[in-house]
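1. my questions are about this predicted structure, shown below with the sequence.
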Amino acid sequence: MGKGYYISKHLATAAMVLAAIALVTIIALSVVYNREKSKNAAKFSKATTLPVFPTPKTSNEPWDKYRLPDTLSPQYYNVTLWPRLVKNANGMYIFTGISGVMFTCEKKTDLILIHSNKLNLTVFKGHHAKLTGLSGVTAPAIKTTWFQSETQYLVIQLEGKLKPGKDYWLYTEFTGELADDLEGFYRSEYMENGEKKIIAITQMQATYARKAFPCFDEPGMKAVFHITLIHDRGTTALSNSQEIKTENVIIDGMAITRTIFGPTKRMSTYLIAFVVSDFTYIDAKDKKGVLVRIWARKKAIEDRQGDYALNITQPILEFFEKYYNTSYPLSKSDQIALPDFNSGAMENWGLVAYRETALLYDPRTSANGNKQRIVTVVSHELAHMWFGNLVTVKWWNDLWLNEGFASYVEYLGADYAEPTWNMKDQTILYDLQSAFAVDSLTSSHPLSRKEEEVNTPSEISEMFNTISYSKGAAVLKMLSEFLTESVFAKGLSNYLKQFAFGSSVHSDLWEYLQKAVDQTPGIKLPYSVHEIMNRWILQMGFPVVTIDTRTGNVSQKHFLLEPEAVVDRKSEFNYEWFVPIKWMKKGQVQDQLWLLQKSAIHKPMKVSKNEWVLANLHVSGYFRVNYDLGNWERLLSQLESNHQVIPVVNRAQILDDAFNLARASIINITLALRTTKYLLHEREYIPWEAALRNLNYFFQLFDRSEVYGAMQAYLKKQVKPLFEYFGTISSNWTTVPSGHTDQFTQIIALSLACSTGVEGCRELTRSWFKKWMQNPPNNAIHPNLRSTVYCNAIAAGGAEEWNFGWQMFQKATVAAEAVKLRSALACTKVPWLLNRYLEYTMNPEKIRKQDATSTIGYIASNIIGQPLAWDFVRANWDYFFKLYGTGSFIFSGLIRDVTYRFCTPFELSQLKRFQKDNAETGFGSGTQALQQAIEKTTAKIKWLEGNKEPVLQWFLSESA
């Protein structure tokens, strides 16, 4: 709802002008639009082949640039679309549409550029559009039009010039393919009660709205949208705003339904959404009357899989209204679970789209982890309703501001909805440590890149990465910590009110946070918010802070996984940061200090031999910590004598920092390995998960060498007490713990115990799976444990177990269960089964297109499957690249997954050959991931040369 917003003077003036324009023109526009609409309605039922527009060979012309010129500003659109859910005579699914956009001329020009991609535009007297002047203005005649394929523009050259300050109306008609490519306006297919169902859905982010209708497809070019959908009777149409009229009509002899939606708020094209389906819903209204609906397949709603999402949506919306101190901007909140969706979820304003696994929860078959994923994803997307949708970044180079912010506050919203889960602590695992892994490479990039670095669709897609999401979240969390949450929220609220329904850049946020600091007594910063934060967002990487407790010297250095690597990207700050350090001394919290240069003496950090220092308390800062050897020894001694004196998240920090410092050759690897010795006594999830991630890295390095056996023996010894502990408290594995994170630790205990050969574990999982095979309708395996049980049983078995798993996967009606089975099928040790499974990923009848690349990733995580998956991807790279398009998000994950194990000179040469052989085809959003894979492999080769033997000897000595 717009009610309650503070609007700046500038924005209020603009709104008044726009209102005046609307009053003068809306009647005329309605007449023009309806005349064209009725005249061309019959064309909606006719499909034509898509034409190829001439693409002039020019250089440095406006239409050769990927950014729109600043000459035109869209105000509102009228869009009518009619998706066909049956094939036409040519065997294609199509949609037809008509669109009009009112725009204001900002600067004199004789050129209109508007995005249009893969649309067949109707030709009017030799041109692909009609132009009309408004409010008595005469529009210049159209000279010529064409489609510029590389930059995806409809180019309209005029006989004369448009006049600044005047408004014009551009009208187009078009036909497009309702393909199954997961982009723009596309179709999804699924089976229900033996019947094949087709639905029409959208994914516009980042550059796909232009595939649905001609538009000014940039985030800063906001407008109001009037949407009408024509659809088959018996289906329901949804869009961003509430439907205001639904009527059954006859068009060209066809009985159909027309749904008209109310005007949207002023918004970006990438947030537009439409769905046509026969889905059903459950609903409720919040305390302020906002309609909340959960939409899904009828069977899913009947089975009450939407109940959990409905129950948490209302408290999360309530939390964000309080947190932002701003009312929810819309009158309804639709959330829909889709069978085919490339992203995990998409924050379309008022119509949020999700994969089924991110919205639907069935307590009979969904695990505790599935429930946590739903609450965090819903919280993330609802956070965007304000930060990202109400206020949007002007350009994609600042994407981190949208996604990093939502990734941070998703934990706050989830914590409010599920207060007993201790969600805030998990940011260390899912954001901070994930970001560190990428940001320690020379191929990383700053959070906020220069605009000229982000232009093409593939460059834009490449921004949707770990840096934007996870580093963005970690840096904003650090900012909130040193400002205090209340000051951070106050500045944020004023920022949102100032830029409501508009767009901004990151410096705007710094300005309003600084104002909040200035208005709050007791908050003292060494520099302004601008000066502190620009060092964190305008240069890549992060520091390792080294503390020498013998002298009190504290220093910082750019942390790189490969210490001898050369950083090509220059920084105006010389890779130095203003570092806020919270710390404790032998269990007592100390006053925060700031490290403002490369090195400084902080006398309180000089301690006696029986004291220890722990920095980055509660992991509030985005940096790693190293100590002098004496302090490391005292911390290790504390962990082994009484680990609970050290906070849970800091125990995870010590593990992760030590292993990564060792990988960077800063400390000895045996010191890092010693941090795992105390795990005999650890029962908390977060430290175990941090340890397991680092140990998994060692598994990947050594599972083809003689180190592996000794490592297995050591880890077997470490995990056995955990396995026995959960066996005891779960009545011999017949129940699950009541604590939320305890359930996750139980899974670790079972998984690691089975993989290391703890007595009784593998027999247990195989017996559970065998019982299920004997009586498939009765699956008594607890949902939490199914992933581990399925994987171990299929790995230990052969074709019989695999084929049973495949049958159960095909029959699965709950998406979360299907994912568990799809992952477990990759665990087989039989090469021909893995090769057959790889072939299935190219058949959407067997593996959905949205799941193909993640399935290949699952296979690549199997030591036997890894070379098979790598060969498969290399052999079929052209196929995948053409299938998903250059702008797809999936390529970075695919390259990362199939190269994760690489650690030999031969594998490095293969990587470089792959890069060279496919240079002409390209790598799209995977370009940077490929460079990172080369860098990581190079670093591993060098590290192994000096560390393989010490690691072997340590494991041999400790496993005896």
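-> Structure's in. What do you need?
2. contacts, neighbours, all on C-alpha from now
-> Will do.
3. show me the strands in the stretch 401-550 of the chain, by range?
-> 502-504, 543-548 (DSSP state E, counting those that start in this stretch).
4. dump those to a markdown table, plus distance to Gln157 and mean neighbour count.
-> Converted to a markdown table, those look like this (distance: least, C-alpha to C-alpha, whole Å; neighbours: other C-alpha atoms under 10 Å):
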| stretch | distance to Gln157 | mean neighbour count |
| --- | --- | --- |
| strand 502-504 | 29 | 22 |
| strand 543-548 | 52 | 21 |
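5. for Tyr411, find the nearest of the ones you listed.
-> The closest of the strands of the stretch 401-550 of the chain to Tyr411 is strand 502-504. By C-alpha to C-alpha, the value is 24.2 Å.
6. tell me which other helices or strands that closest one touches.
-> strand 391-393 (3 or more C-alpha pairs under 8 Å, 6 or more residues apart in numbering; DSSP states H and E).
7. between the strands of the stretch 401-550 of the chain, which one is closest to Arg766.
-> The nearest among these, by C-alpha to C-alpha, is strand 543-548 at 45.3 Å.
8. and for the closest one, what's in contact with it?
-> 553-559, 576-577, 605-606, 623-628 (C-alpha atoms under 8 Å, 6 or more residues apart in numbering).
9. go with 7 Å
-> 553-559, 623-628 (C-alpha atoms under 7 Å, 6 or more residues apart in numbering).
10. kindly report the same for stretch 338-350.
-> Contacts for stretch 338-350 (C-alpha under 7 Å, 6+ apart): 182, 188, 190, 240-241, 271-273, 296, 330, 332-334, 352-356, 358, 381, 384-385, 389, 850.
11. go with 6 Å
-> 182, 188, 240, 271, 333-334, 352-356, 381, 850 (C-alpha atoms under 6 Å, 6 or more residues apart in numbering).
12. got another, please set it beside the one above:
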Amino acid sequence: MSQSAVMSKTFAIIFAVLTASSITGMITMVIMYNTEIGEYNVTAPPTVPSTTPAPPPIMRLPTNLVPESYSVFLRVHLYTRIPHQVNVTSPNQTLLFDGNSTVFFYCDRPTRTIYLHSKDQTVENATVRNRDQNQAIPVLQPLKFHQDQSNFLEIMLEEELKEGQNYSLFVEFRGQVSENLEGLFLSTYHEGDPKDDGNSDTDRFLAATNLEPTDARRLFPCFDEPAMKAKFNVTIIHRKGTTALGNEAKQGADSPFLQFSFKSTEMMSTYLLAFTVSELNKADAFHSDISVSVDSTTYARPEATAAGYTAYADNITGYILSYYQDYFDITYKGKLDQVALPDLGVAGMENWGLITYQEGGVLYEEGVSSWLHKGDIATLIAHELAHQWFGNLVTMKWWNEVWLNEGFATFMSFMAVCLCPPQKDVYFMSALHAAFEEDALASSHPLNPPQQQVQTTLEIIEMFDTLTYCKVRVQILLHLCSLLLFQMYLSQFQYKNVDQDDLWDNILKALQETGKEFAVEKYMKTWTLQTGFPVLTINTTSGDYSQKLALNDLVLALESPFRWFVVFNCTNDLPPMSVLQTGRREDFRSKEGEWILVNVNSTGYYRVNYDPDNWRRLLDQLATNPNMIPVINRGQLIDDTFNLARAKMVDVTLALNFTQFLSNEKEFLPWESAVRNLRYFVLMFDRSEVYGPMQFSFFFRYNQINAIQVACSNDLPECLEMVEDKFALWMKKSTPICAPSSTARLWPLEEKTEWEFAWAKFQSSNISSEKEQLRAALSCTKTIWLLNRYLEYTLDPEKIRLMDVASTINYIAQNEAGQALAWNFIRAHWDYVSQDGASLIEGVTSRFSTQFELEELEAFAAKYDLGSASRAVDQAIEQTRVNIRWVKENREKILEWFETAVDNAS
């Protein structure tokens, strides 16, 4: 076979995988972490009447009062709806909670005003006492609520609190149980076997909390900032027949009124406080092969626990806990409950001792759930368990440094789950490329922005993005310090708060312990305080090297003054770790015919551009013996060239040429890199004449695992016939289709009867992974009115759960027939969907590449209150401009390249 024919085979495989993966093959790790923050409603900027004392500047609590502990008493009215102004489920009725709390605090500096947080609550009967003198301090009425972005509750006193004295504040409060998955929220689910408890139907209610980042203030008045750690003593009264779970184990005997108190927590931040009140079942004890000294229990719907769907989660939890305890040399304290909730606004929440998950993050059914889903479960559980050390035990001081929580938890989840190097490499590289993609936009942000730029809830939520989770290159730290770094860091700061300077100090100490020298702070701050990352350009003829900001817009990149200290390694005889910014090195000069490869195994957070001769030598090596180049770098060379081409630093045909060796590639990483980058081509050209040649000759399999997926994504008659036959059998005999994710795109759902059959299966399924596959498949129809009706279904929580609204709309937007429909829909219903606005904007605008679409996007930005989607809209506008330029400059080249490939293979 000629090289051209091989090349066509390569692209047949690539685009086959691309088409199938547009719905079902997404890298779910990134989606999972991007959804770890749920919905939040933020009001207008604060206005303070001139007749009242001004609140503390920058909407941060003053530090003159130091909380030590809370006693919280809560009564949850889970099945009693009370007439109220807010329409929730039935007209003019809602669920309420009420209770009281006492916060014990220390006065560090004198004051006559107590500031703490309270939101969407009624607060009464505030009482302040001097604990040292056992005296009441009169409270001036009325209490002052700053119902703006500060959410301050201001309590004025008749006399001053004295420095060095201990005080307490008692308040009574009541609020609404939310149905927006924030604060204390309501969830419902359908139980297959109704209990004989007086209810005529099978609907079950549960209440749960989701308080990160700023929703503890919705539950009770508190000092709701991460650095204001305290201990919590919680008592809950709830309905007989339901079970309450909290951060700690219950203590004391059951009372007739089901009043439960929980043991006092460790010192922790308010956002980690959690409880559930539900009829979920405790899974049978499952003993893994690993023995850990932790009382770990999983809770889920009765049907799920009876069927054993929690067994895999129970098993993997034991392995991961054992790994972390050994690695960190710090034993996990207390009990550990993991709860699968039917509704949760995030994939998982690391509440200390009571981790909550969406059901899909815990439940696994052998034979129905995919192997990919199994990996996602393990990675998510590992991430939340890592937070028990990174985030719970040691917590960032403020939200501008939340990467100290999320970045390290992400890294450790890969380490724990992926003990086999190939798997670990896949996860690491997926995270790296996700961070590169977002960080190559001028509208990106520093990993560690100044505190004054992260003040409001909106600004805090925006910090929970791909960069926060994926930009941290901890491999460098481990290379320098090994696990001694983590052990010293966690041991020194347990139960405390940290900032990045504390981390740099610990790295320096760890280096000194091992006899190494490294300018830690000087090096690391170029990466945490500056936006973006560099492209390192190396001329292997002269030895010259330079760097510039890696942006999709080359003009802006050339104007940037940013420079980084780059820790690099190289395939020649250079020292394994060196630091450079710009200049010349004789070591970079290539000997005749030899290639040079920098950033071996992609340990550094940067791209590399070479002179044309070195690019040619690397291409020749891949063509003759690709195994001479590490597999990670084979994938990275593809990713670098495609993205350098998008920035006009190399020609797009160079990137396409770097895929030619894939016909003989057997490793996953290079294929994944090509598929992900060529998916951009599909998004840009699936509405143009370029798409035809790109689809040529889809008759080859990627590998045995993806054989059906590849064949079906090419619309092969044999595959279409097979899928239609299986679907007809499913409708006739209710025989489920094997692995629906493989063929979902080709299910015959163009007619109403078939679509509604699949919809009925979705509604009746109680298996989370199956429901996810069905929900994605329903978006693949090309029938416009069915897609429009499906979009309307997202407005009804009885049809599409609130937590699934954004992903359902994005599934429809990935369908070429549904992209414009989804864009019109989110504009028409922005008030309803805006809580997931960032995810929706990213998904729905991914194809935008025309001037008309850019103008529509700009008009949308000017018209609507964007809330926490503001940065996402800025990035979408910037990316659309890049897309317009890129398509204009590369359409003809790409068309010619693919047409030549088709002609040569004919």
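-> That came through, no problem. Just so you know, these numbers come straight off a predicted model, no measurement behind them.
13. mind checking the TM-score on these two?
-> The TM-score (TM-score structural alignment, normalised by the length of the second structure) is 0.89; 835 aligned residues with a C-alpha RMSD of 2.0 Å.
14. most surrounded residue in the contacts of strand 543-548 of the first structure?
-> Gln556 (26 neighbours; other C-alpha atoms under 10 Å).
15. would you enumerate the residues in contact with that residue?
-> Pro543, Val544, Val545, Lys598.
16. just how off-centre is stretch 402-414 of the second structure within its chain?
-> Centre-to-centre, stretch 402-414 of the second structure and its host chain are 11 Å apart (C-alpha atoms, centre = their mean, to the nearest Å).
17. what about Pro421 of the second structure, how many residues nearby?
-> 9.
18. same check on Ser849 of the second structure?
-> Neighbour tally, Ser849 of the second structure, other C-alpha under 10 Å: 22.
19. map it onto the first structure.
-> Aligned counterpart of Ser849 of the second structure in the first structure: Cys903 (TM-score structural alignment).
20. its match contacts Trp943, correct?
-> No: using C-alpha atoms under 6 Å, Cys903 of the first structure is not in contact with Trp943; the gap is 9.5 Å.
21. can you tell me the closest non-neighbouring residue to the counterpart of Ile137 of the second structure in the first structure?
-> Aligned by TM-score structural alignment, Ile137 of the second structure pairs with Pro140 of the first structure. Residue nearest to Pro140 of the first structure in three dimensions, not counting chain neighbours: Gly160, with 5.1 Å by C-alpha to C-alpha, 6 or more residues apart in numbering.
22. helix, strand, or coil at the one you found?
-> At Gly160 of the first structure the chain is in strand, as set by DSSP: H, G, I helix; E, B strand; the rest coil.
23. distance of it from Lys108 of the first structure?
-> Remark: distance between Gly160 of the first structure and Lys108 of the first structure (C-alpha to C-alpha, to the nearest Å) = 10 Å.
24. ok, Thr899 of the first structure next?
-> 52 Å.
25. which one's more surrounded, the two?
-> Set side by side, Thr899 of the first structure and Lys108 show more neighbours around Thr899, with 25 against 14, by other C-alpha under 10 Å.
26. ok, now which ones touch that one?
-> Per C-alpha under 6 Å, 6+ apart, neighbours of Thr899 of the first structure: none.
27. can you check which helix is longest in the second structure?
-> helix 870-905 (DSSP state H).
28. may I see the buried residues of that helix?
-> 870-884, 886-887, 890-891, 894-895, 897-899, 901-902, 905 (16 or more other C-alpha atoms under 10 Å).
29. elements contacting it?
-> Judged by 3 or more C-alpha pairs under 6 Å, 6 or more residues apart in numbering; DSSP states H and E, helix 870-905 of the second structure is in contact with helix 3-24.
30. following the helix it packs on, which helix or strand shows up next?
-> helix 28-34 (DSSP states H and E).
31. which part of the first structure matches that following helix?
-> So helix 28-34 of the second structure sits over no part of the first structure, by TM-score structural alignment.
32. cool, and stretch 776-783 of the second structure?
-> Under TM-score structural alignment, the match for stretch 776-783 of the second structure is residues 823-830.
33. now the match of Ile137 of the second structure, what's its secondary structure?
-> With three-state DSSP as the criterion, Pro140 of the first structure reads coil.
34. my guess is it meets Leu162, correct?
-> No: counting by C-alpha under 6 Å, Pro140 of the first structure sits too far from Leu162 to count as a contact (7.0 Å).
35. the two - which one has more neighbours?
-> Between Pro140 of the first structure and Leu162, Leu162 has the larger neighbour count (other C-alpha under 10 Å), namely 26 against 17.
36. just to be sure, Ala869 of the first structure is in a strand?
-> No: Ala869 of the first structure is assigned helix when assessed by three-state DSSP, not a strand.
37. give me the number of residues near it?
-> 25.
38. pretty sure it contacts Ser861?
-> No: between Ala869 of the first structure and Ser861 there is no contact, the gap being 9.2 Å when judged by C-alpha under 6 Å.
39. distance of the residue mapped onto Ala623 of the second structure from the first structure from Ile601 of the first structure?
-> Counting by TM-score structural alignment, Ala623 of the second structure lines up with Glu640 in the first structure. Distance, Glu640 of the first structure to Ile601 of the first structure, using C-alpha to C-alpha: 30 Å.
40. now swap in Leu833 of the first structure and tell me
-> With C-alpha to C-alpha as the criterion, Leu833 of the first structure and Ile601 of the first structure are 61 Å apart.
41. compare these two (neighbour count), which wins?
-> Leu833 (18 against 15).
42. ok, so what distance separates that one from Gly865 of the first structure?
-> 10 Å.
43. do Phe274 of the first structure as well
-> Taking C-alpha to C-alpha as the measure, Phe274 of the first structure falls 40 Å from Gly865 of the first structure.
44. the two - which one has more neighbours?
-> The neighbour comparison of Phe274 of the first structure against Gly865 (other C-alpha under 10 Å) goes to Gly865, with 27 against 21.
45. that one contacts Gly857, doesn't it?
-> No: contact criterion C-alpha under 6 Å: Gly865 of the first structure and Gly857 do not qualify, at 9.5 Å.
46. who's in contact with the match of Ser849 of the second structure?
-> By C-alpha under 6 Å, 6+ apart, the neighbours of Cys903 of the first structure are Thr937, Lys940, Ile941.
47. where's the most far-flung residue of the first structure relative to its centre, which helix or strand?
-> The outermost residue of the first structure relative to its centre, with distances by C-alpha atoms, centre = their mean, is Gly136 at 47.2 Å. Under the criterion DSSP H and E, no helix or strand holds Gly136 of the first structure.
48. go on, Asn233 of the second structure?
-> Judged by DSSP H and E, Asn233 of the second structure forms part of strand 231-237.
49. follow-up on the earlier one: before we move on, what SS does the match of Ala623 of the second structure have?
-> Once three-state DSSP is applied, Glu640 of the first structure turns out helix.
50. what sits closest to it if chain neighbours are left out?
-> Tyr678 (5.0 Å).
51. thank you kindly, that will do.
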